[in-house]
Structures are given as structure tokens and as C-alpha cells.
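> Sharing a model that was predicted from the sequence below.
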Amino acid sequence: MNYKEIAERLLESEASKIPVGPLTEQYPDLSIEDAYHIQLAGIDMKLSQGRRIIGKKIGLTSRGMQKLLGVNEPDYGHLLDDMLILEGDTLKRSDLIAPKVEGELAFVLKETLKGPGITIADVYRATYGIFPSFEIVDSRVRDWKIKLADTISDNASSARLVLGSKMASIKDLDLKLIGMMFEKNGEMVSSGVGAEVWGNPAAAVAWLANKLSVFDIALEKGEIILAGAFTAAEKAEAGDIFTVSFQGLGSVSIKFV
């Protein structure tokens, strides 16, 4: 299996906005390990083009999504500098294929975390602060017909992230009980609490640090770590305005044009 060739196809799809068929149909033997190698090959190509890693994201943290895809652990992807959208900016719907929006907590690290053996206590110690955030996911696989290996190969369906303007100390928040309200065009569409993210969003960050150690990758000082969605993702079309509010953290909004 040529990891670089498959990664190039996904990058071409991202650039052209023309999705590809499910990789797991084209490559029935595609394993989770293969998928991560494809993802890393794609990231290496983007870095060679001048992009910069600014963080990592965790996906599939909810038990419901794991059950849907038949897995028992989350997955991860890389966040690059061209994915970051500043609060108050708009996002062109035509820049993406089939975007969906998720409300998440964003951890900013003041210390590097590298597994194995990272605990929740280590995450608390290493976190500079937490922001309210959106992750905009997008699949280069046609019609979101994905299995776990498809989304991992596709950089965990990463596309954009939006950070709020208010940062809070992790010591001031009960991450398991922090509440979130998610609004679309002025109407609340969902709500959730931190415990829905792998039991505790900090536990998801610890999981990621330990998982990445297999590839000799660390969560680096200064990186942004998206810990996983509180609720189901919402489809986005031109004209949609999304707002997510977290108890004790304030809110963040994004408009698609």
C-alpha cells in the first residue's frame, strides 16, 4: 500500500473540493495503523509546502459515535496554521465540501506532554488555559460515508477551528460538569456537559498524549488541543450563524457566507 499516493489523493480532493470514494471500499484491508501512516504522510506534504502544526484534535470521544463506527477509543488529527479562523471572521462555505460544526473546549499547553503514562493530573499541570471553540469538520470522502480508517486517513476530517476571545484557568473550571449550549441561527439545537467527552475532556487530552507516543509525537508547549465535541455536529450552509456558550467561559460565534 502506497501511503503517500493515497495521501496525495486526499489532498487533491481538499484542494479541488471534489470528494473521493470511501478508502475502505477501495482498500478493504486498510488497517487503523495504515490510516495513521496515510495521515502522517499527508501532514508531511503540507509541512513541506510551508504549513505549520499549531495543535492536535481528538475525535470520536462520545460513546455514541464510537458505537456507530464500532470502535472503543477516540481518534486524532493535526491542526495546521491555515485552519485557524479568528472570532469575528466569516468562513466561505464554498471553501469546503460538506462542513459540519462542533462545540469543543480548546486546551492551550504551557508544557509539553509526551506519553506513555500521562495522567489527567499531568494535563491539568501542563494546561495554560482553556478557550471556548468550534471545530469545523469536513470529509474529503464522498457523502460522509466513512469508517474509522477513512476519517483517520483524512486527518480525522479536520478542516477549521475557531477560538473564542476569553481564556479561563483550568483550575477555575469543573471540566466534567461544565455545561454547553449550541445555537444555530438563533435557536438552541443541542446542549451537553463535559462528562460526555471521554468522561472528562482532560482525560481525552491524556489519552491523546499517550496514543501519540507510539509515533514518537508529543503534544508540544504552546499547542492548541481540541478535546472533542460535547454534542453531535451540525451541518453548515451559506448564511448559517453558529454560537456556542460554555458555563464560565463565555461564547464564540462563526458565520458561513
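Yep, that arrived. Just so it is clear, the structure is predicted and the values come from calculations on it, not from any experiment.
> only C-alpha atoms for contact and neighbour calcs from this point on.
OK.
> where along the stretch 151-257 of the chain do the strands fall?
Remark: strands assigned in the stretch 151-257 of the chain by DSSP state E, counting those that start in this stretch are 158-163, 179-184, 187-193, 224-229, 234-235, 241-246, 250-256.
> Using CSV, lay out these together with distance to residue 63 and mean neighbour count.
Below are these laid out as CSV (distance: least, C-alpha to C-alpha, whole Å; neighbours: other C-alpha atoms under 10 Å):
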stretch, distance to residue 63, mean neighbour count
strand 158-163, 20, 24
strand 179-184, 18, 21
strand 187-193, 14, 16
strand 224-229, 11, 27
strand 234-235, 18, 17
strand 241-246, 21, 22
strand 250-256, 25, 21
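> Okay, one more to line up with it:
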Amino acid sequence: MPKRREKNKNGKLRQIANYLHQCEIERKEAEQIVKIHPEIGIDEAYLIQRELVKLKLSRGDKIIGYKLAFTTRTKQRSMGISTVGFGYLFDYMKIDDGGELNLNDVIHPKAEAEIAFIIGEDLSGDVSPYEVIEATKFVAPAIEFVDSRYKDFKFELVDVISDNFSASRFVIGSDVKKPSEVDLRLSGVIFERNGVVEKTGALGAVLGNPAIAVSQLVKFLSKRGEKVKAGSIILTGSITEAIEVKEGDFIRVSICGVGEVSTYIVKK
């Protein structure tokens, strides 16, 4: 590609990243990228995501982990893909267990029930799920609040990749277990709102075992010259369908053999 054309392309990708970043900061809905720039493909979408990450780092935000997406076969089929997607988690996104999600900080969030892996050793290369389990310090129940910036929460694959997979806020439970102490396939999950069970599932909904999803993340990052560093938090993807939340809700996720995590939905 000629230098001028490449420069123009890179400038366009940075411009899109800045647009999405401003929409998040100003809490306003964005137009779908595929409608404005139908020529952009998946590889370029990840480049936009990388530019978005650079913008956040320039503001002083710190990367503390990763979020996985498309970690159920049903979701992968609906998106026409066969691998997981990933985005970055930043320090400003973390809410304390039992804390509050302020609706004034987001656009139109939805809650997801997940299990988080806290990595104890650096991971890179062609790692197996077993090696992931060995390198994991502990697992914990988690709630992720995805908040697509796109109008009416409608997006396609290129859109959601560019927008860091709708990463917004998350809560990690105080109850933790070593992964070897948990059945990462069959442990049941209960997703409640205001004491009423909304969804149920099992950890095996995540590719049969969430450690498989983490191993795919490590392999993907390794191809980009990156590694998962010790201390990283990895949200392994939604176990059930997401639920919409509103002011006054109390959200709780319980995982058999692990524990529970909860948060309140407020508007300040």
C-alpha cells in the first residue's frame, strides 16, 4: 500500500476511535460504523479498538485485564464466527462487590452473569486450558455491565469490535476459589434481580469450559506480540442471556461451589 494511502487509512481509523471514545465520555449514542464506513473489515476493527485503547491510556486509564465475548456456540453462530472476541478492561470500570452502578455514568447498560479468572502467572503462546487453570490464582463470580454506545443497542461484528466489545463496568465477587476446587463445566449459576431468579445456567455454557475461552485469548494476544500478565482479570463471557437494568435494582450472581457477587443500580 502506498504511504499516502496507508497514512489516510490510519488517520480514518484514529478518527473513528476518537468518535467512539467521545461517545462513551459524553454518554451519547453512536452511529454504527458499518453504516458510515461499510468498507471496514474485522482486522481494521481491531486496529480501531487498539487506537481506542491508546486514547484511554493517554487519559491515565490503566489496563487491568480483558473481557471475552462470543464465548457460547449460540452467539458465535449468530455472528457467523468460530472464535472468541476480546476487549480490554480498565481500572475505572471496576465496581466493588456490593457497590453501585451509577446510571448517570452509562448509556443503556445490560447485566451479564460471568465467572472471572484472576491470573497468577504470565501467559503467552499456544497454551492449553489445563495450563490456564494451573496459572490461574483463583476464580470468582462476576457481573459485567455491557454498554454498547451504538444507537438502540444495535450493532454488527465490526461495530462491537471497534467499540471494545461494549466494555463498561464490572464487579468481581469477594468469594473466590482455586480453579481446581470448582467444576468449570457443571457448576450451576443463578442470576437474580431483586431476589427473583431471572436466568440460570452452568459454567459449561462458555465453550464447554471457560478455561478454553481464556486459552483462545492468550493465543490471540500472542499473535499480536502481547501476553496476559500476572494479576490480570479476565471476564470469560456471559453464561446466560443479558438482562436490562433500571434504577433501584439489586443484581446478584451466585455460582455453585464459588460464591456470589452483587451490586445496586442507582442514579445520582
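Structure received. This is a predicted model, so every value here is computed, not measured.
> Need the TM-score from the superposition.
Once superposed, the chains reach a TM-score of 0.97 (TM-score structural alignment, normalised by the length of structure 1), with 256 aligned residues with a C-alpha RMSD of 0.9 Å.
> now for residue 33 of structure 2: what does it line up with in structure 1?
Residue 33 of structure 2 maps onto residue 23 of structure 1 when the alignment is built from TM-score structural alignment.
> Can you get me a residue count around the nearest residue to that match once chain neighbours are set aside?
Of all residues not flanking residue 23 of structure 1 in the chain, residue 150 sits nearest, at 5.7 Å (C-alpha to C-alpha, 6 or more residues apart in numbering). For residue 150 of structure 1, the neighbour count with other C-alpha atoms under 10 Å is 28.
> Which secondary structure state does the counterpart of residue 150 of structure 1 in structure 2 sit in?
Counting by TM-score structural alignment, residue 150 of structure 1 lines up with residue 159 in structure 2. Look at residue 159 of structure 2: counting by DSSP: H, G, I helix; E, B strand; the rest coil, its state is helix.
> which residues touch residue 159 of structure 2?
32-34, 45 (C-alpha atoms under 8 Å, 6 or more residues apart in numbering).
> Give the aligned equivalent of residue 85 of structure 1 in structure 2.
Matched by TM-score structural alignment, residue 85 of structure 1 corresponds to residue 95 in structure 2.
> Could you pull up the residues touching its match?
101, 169-172.
> what are the ranges of the helices in structure 2?
Taking DSSP state H as the test, the helices found in structure 2 are 3-26, 33-36, 42-58, 73-79, 129-135, 157-162, 210-223.
> returning to what we had before: now the strands of the stretch 151-257 of structure 1 as TSV including distance to residue 69 of structure 1?
As requested, those are arranged in TSV below (distance: least, C-alpha to C-alpha, whole Å):
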stretch	distance to residue 69 of structure 1
strand 158-163	17
strand 179-184	24
strand 187-193	21
strand 224-229	16
strand 234-235	18
strand 241-246	26
strand 250-256	29
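> Out of the ones you listed, which is closest to residue 108 of structure 1?
With C-alpha to C-alpha, the closest approach to residue 108 of structure 1 among the strands of the stretch 151-257 of structure 1 belongs to strand 224-229: 4.7 Å.
> quick one: which of the contacts of residue 95 of structure 2 is nearest residue 10 of structure 2?
Checking the contacts of residue 95 of structure 2 against residue 10 of structure 2 with C-alpha to C-alpha, the nearest one is residue 169 at 28.9 Å.
> Map the closest one onto structure 1.
For residue 169 of structure 2, the aligned position in structure 1 is residue 160, judged by TM-score structural alignment.
> so its match touches residue 139, yeah?
No. If you go by C-alpha atoms under 8 Å, residue 160 of structure 1 and residue 139 don't touch, sitting 11.8 Å apart.
> Excluding covalently adjacent residues, which one is nearest to the aligned residue in structure 2 for residue 4 of structure 1?
Under the alignment (TM-score structural alignment), residue 4 of structure 1 maps onto residue 14 of structure 2. Setting aside the residues directly before and after it, residue 14 of structure 2 is nearest to residue 51 in space (C-alpha to C-alpha, 6+ apart), at 5.9 Å.
> need the contact list for that neighbour.
Under the criterion of C-alpha under 8 Å, 6+ apart, the neighbours of residue 51 of structure 2 are 13-14, 17.
> For these, which pairs are in contact in structure 1 too?
Using both residues aligned by TM-score structural alignment, their matches' C-alpha atoms under 8 Å as the contact test, the members of the contacts of residue 51 of structure 2 still in contact in structure 1 are 13-14, 17.
> Aligned counterpart of residue 245 of structure 2 in structure 1, please.
Alignment note: residue 245 of structure 2 maps to residue 236 in structure 1; criterion TM-score structural alignment.
> try residue 56 of structure 2
In structure 1, residue 56 of structure 2 lands on residue 46 (TM-score structural alignment).
> and that match, how many neighbours does it have?
Residue 46 of structure 1: 15 surrounding residues under other C-alpha under 10 Å.
> And it, how close does it get to residue 159 of structure 1?
Separation of residue 46 of structure 1 from residue 159 of structure 1 (C-alpha to C-alpha, to the nearest Å): 13 Å.
> One more: residue 193 of structure 1?
From residue 193 of structure 1 to residue 159 of structure 1 the distance is 24 Å (C-alpha to C-alpha).
> what's the answer for residue 37 of structure 1, then?
Taken as C-alpha to C-alpha, the span from residue 37 of structure 1 to residue 159 of structure 1 is 19 Å.
> Could you do residue 25 of structure 1 as well?
Residue 25 of structure 1 is 23 Å from residue 159 of structure 1, where distance means C-alpha to C-alpha.
> now do residue 107 of structure 1
With distances taken as C-alpha to C-alpha, residue 107 of structure 1 is found 18 Å from residue 159 of structure 1.
> And for residue 248 of structure 1?
Distance of residue 248 of structure 1 to residue 159 of structure 1, given as C-alpha to C-alpha: 27 Å.
> List the contacts of the aligned residue in structure 2 for residue 199 of structure 1.
Matched across to structure 2, residue 199 of structure 1 falls on residue 208, judged by TM-score structural alignment. Residues near residue 208 of structure 2 by C-alpha under 8 Å, 6+ apart: residue 185.
> Of the strands of the stretch 151-257 of structure 1, which is nearest residue 62 of structure 1?
Nearest to residue 62 of structure 1 among the strands of the stretch 151-257 of structure 1 is strand 224-229; the distance by C-alpha to C-alpha comes to 7.6 Å.
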